[in-house]
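Trainee: sequence and predicted structure below; questions after.
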Amino acid sequence: MGMIQKSKSFFKGVKTELKKVQWPNRKELTTYTIVVISTVLVVAAVIALMDTIYGSIIGLIAG
């Protein structure tokens, strides 16, 4: 089986699998997007807070 034939077979399989995917509707997509963005913001805030606290502690120690 040649390289071109393997490529055709691969992309045919990809097309078949993509037809099986259950894509989210607009409401689900919006909900998932809000959850992801909210989670990222909370984690970023926690990391920033920890960085500030640890930086202050190291500043006091290194003084």
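Mentor: Yep, it's here. Residues are numbered from 1 along each chain as shown.
Trainee: rest of the way, CA atoms for contacts and neighbours
Mentor: Fine.
Trainee: residue 34: neighbour count?
Mentor: Counted with other Cα atoms under 10 Å, the neighbours of residue 34 add up to 12.
Trainee: so how far is residue 45 from it?
Mentor: Distance, residue 34 to residue 45, using Cα to Cα, to the nearest Å: 16 Å.
Trainee: do the same with residue 28
Mentor: According to Cα to Cα, residue 28 and residue 45 sit 26 Å apart.
Trainee: and here is the other one:
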Amino acid sequence: MIKFFKSVAHEMHLVTWPTAKQNRHDTGTVITTSVLFALFLGVLDYLFSVLTQMFM
């Protein structure tokens, strides 16, 4: 078990972690994409609601 944790620690030192700038950029991309997708789904929901009301 100790060998496993030593291997994990060794591998963690080999990982290339993103910089703070990369993290900010990626976070901004995720937030922007999420907001745009939510707006798109909201517009679709509204259109389907209007179409449904027209035929009832």
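Mentor: Perfect, I can see it now. Remember, it's a predicted structure, so these values are computed and weren't measured experimentally.
Trainee: and the alignment partner in the first structure of residue 43 of the second structure, how far from residue 19 of the first structure?
Mentor: For residue 43 of the second structure, the equivalent position in the first structure is taken to be residue 49, counting by TM-score structural alignment. Counting by Cα to Cα, the separation of residue 49 of the first structure from residue 19 of the first structure is 45 Å.
Trainee: more crowded one of those two?
Mentor: In terms of neighbours (other Cα under 10 Å), residue 49 is the more surrounded of residue 49 of the first structure and residue 19; the figures are 12 against 9.
Trainee: residue boundaries of the helices in the first structure?
Mentor: In order along the chain, the first structure carries the following helices (DSSP state H): 3-20, 26-62.
Trainee: how far away is the residue nearest in space to the middle of the second structure from residue 36 of the second structure?
Mentor: Nearest to the mean C-alpha position of the second structure, counting by Cα atoms, centre = their mean, stands residue 30 at 4.7 Å. Using Cα to Cα, residue 30 of the second structure is found at 10 Å from residue 36 of the second structure.
Trainee: check residue 9 of the second structure too.
Mentor: Applying Cα to Cα, the value for residue 9 of the second structure to residue 36 of the second structure is 39 Å.
Trainee: right, I'll call it a day here.
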